[in-house]
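[1] build me a model:
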Amino acid sequence: MWSNRLIGSFVFIALTLPAAATAQDIRAGVRDTKPVVPPQAASPLTPEARADIFMARKMYREAVETYLETKPPNAVVYNKVGIAYHQMSDLDTARKYYERSLKLNSKYAEAINNLGTIHYAKKNYRRAVSTYQRALKISPESASMYSNLGTAYFARKDYKRATESYEKAMSIDPEVFESRGSHGVLLQERSVTERAKFHYYLAKTYAKAGRTELALLYIRKSLEEGFKERKKYMQDSEFETLRSLPEFEDLMKLEPRVL
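    Okay, the predicted model is just below:
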């Protein structure tokens, strides 16, 4: 017969062992077992991280208030505050915060780029071009900045430089015109007045890069938006390889309803 004291000892040992303990561990007095360490509590989110969540939810005013809880605010935070005001269409306040960001870090290319989007929105396209060029001197491998530069040239009807900028942007990031990411720290300008012509130039850029599917997509978009110079698709050398495709032939026969 086991004594009550011995049974009690075994019960105590069994209850305090990890689930993987074996009978041999019990007989050996649970040697080599490691103490269970309770998980550490997660670190609280910083004001900037909480504000980023508000931005993702498009709660821009709440984002501004939370970003400014960062003490002291830094160049990145001021730039993000500018973006939040930009999304609320308060361009003057957005500009003030981009400029505050640049006072803290004059080489912050993203804030310079975003300042260029203010000039673009105010239709000061010449100044937008020079601002994007200034940003690119600091960050020459930014596809989004080259895209913005191209769009500013496009607004000035300088289609040659616009196309060159778009091609450079695509060489850096093939998905630069297709990506739809979060706001982050850099704005990519997507508003143009001549959308039909803009999509013609995107089709041309994709065709030159050999990206047939996207070239056909933007040909269709340009026609749906009322592009009147359909003959360019039959004349421009960039579309030569597409002309033998049934999809291209169908598009040229199509009379799409203008959106």
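[2] C-alpha from now on. contacts and neighbour counts both.
    Fine.
[3] for the helix or strand harbouring Arg95, packing partners?
    Element membership for Arg95, per DSSP states H and E: helix 91-104. Packing partners of helix 91-104 (3 or more C-alpha pairs under 8 Å, 6 or more residues apart in numbering; DSSP states H and E): helix 75-87, helix 109-121.
[4] let's see this one next, to set against the first:
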Amino acid sequence: MFPPIRTALLLLIATVPAFAQQAASSVAGPTETAVATTEIKPPTIADPALVQPPSEGIGDLLMARGRYLAAIHVYEQLTPTAPILNKLGMACEHMLMFERARQSFDGALKLNPKYAEAYNNMGTLAHSQGDLSRAEKMYKKSLKLKPSSANTMQNLGALYYAEHKYKKGDAAYKEALAIDPQILEHSAHTGIQTNTKADAASELHYHMAMTYAQAGSRAMALDYLRKAIGEGFNDRNRLLHDKEFADLRTTDVFLKMVDDLKKN
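    As a prediction, this is how the structure comes out:
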């Protein structure tokens, strides 16, 4: 005979496997049936600003989708750190709310005087308003703090092109491409890229084609040549004599471009 306590323990141990098996059966059965008979549908994507608490990530998502007013609404509800104020300024600049953008960039720099991205964005703001001297000053301040910023270097190059300082513009674009070979193909999340005026667009794209050709990227060079020609570039003589296109002159595509200019 076992003592009463030991007998109780043995009975308990003996019943655990049976209980566990029954519990597992009762839980697994309906679940497996539900999976087999219920159609799984993708979740509905709603406006994240309406269904989630405001956060920097939500603001960034809205910015990426071009929802700048919604992004402003989100950033305004967050603690005003230098990065948040910088992003708020970017959203305001995209919406042409220039004074509000300037105040936001100023606020970011007061919190962090060495915040390179805010100086870059102050530069794009001045550039868009026609103050090229201040824009250059801001770009150079940004590059002094962060020399490896391809985005800011590209903006400086665009500024030089706007001033018809093509050699300086070429040098700046070459440096931007050396830092990031894909800089012209994607948007930087930490800054704003300046837009070129329509009357200078063909010249800008022609020089970008020269830069890519010299870097050995034939496909990109030809792509920007097409853009330049589409925007009005028609100087056949330059195409035939600029040394940067020496290698391209052996390709049928380039020669056809030259021939089409001649016909036009």
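[5] and the TM-score between these chains?
    Overlay of the two chains. TM-score (TM-score structural alignment, normalised by the length of the first structure): 0.80; 227 aligned residues with a C-alpha RMSD of 2.5 Å.
[6] got the helices and strands packed on helix 91-104 of the first structure as a markdown table, with mean neighbour count and distance to Tyr206 of the first structure columns?
    Shown next, in a markdown table, are these (neighbours: other C-alpha atoms under 10 Å; distance: least, C-alpha to C-alpha, whole Å):
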| stretch | mean neighbour count | distance to Tyr206 of the first structure |
| --- | --- | --- |
| helix 75-87 | 25 | 30 |
| helix 109-121 | 25 | 25 |
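[7] I'd like to know which of those is closest to Ser237 of the first structure.
    helix 109-121 (31.6 Å; C-alpha to C-alpha).
[8] center of the first structure - which residue?
    Gly181 (3.3 Å; C-alpha atoms, centre = their mean).
[9] and it, how far from Met252 of the first structure?
    Counting by C-alpha to C-alpha, to the nearest Å, the separation of Gly181 of the first structure from Met252 of the first structure is 33 Å.
[10] likewise for Ala203 of the first structure?
    In terms of C-alpha to C-alpha, Ala203 of the first structure sits 14 Å off from Met252 of the first structure.
[11] please say which of the two ends up with more neighbours.
    Ala203 (27 against 18; other C-alpha atoms under 10 Å).
[12] who touches the counterpart of the more buried one in the second structure in this structure?
    Counting by TM-score structural alignment, Ala203 of the first structure lines up with Ala209 in the second structure. Ala209 of the second structure makes contact with Met220, Ala221, Leu222, Asp223, Tyr224, Leu225, according to C-alpha atoms under 8 Å, 6 or more residues apart in numbering.
[13] recalculate using a threshold of 6 Å.
    Under the criterion of C-alpha atoms under 6 Å, 6 or more residues apart in numbering, the neighbours of Ala209 of the second structure are Ala221, Tyr224, Leu225.
[14] for it, which non-adjacent residue is spatially closest?
    Distance criterion C-alpha to C-alpha, 6 or more residues apart in numbering; nearest residue to Ala209 of the second structure, sequence neighbours excluded, is Ala221 at 4.1 Å.
[15] okay, now the residue mapped onto that neighbour from the first structure: neighbour count?
    Structural alignment (TM-score structural alignment) places Ala221 of the second structure against Ala215 in the first structure. When neighbours are defined as other C-alpha under 10 Å, Ala215 of the first structure has 25 of them.
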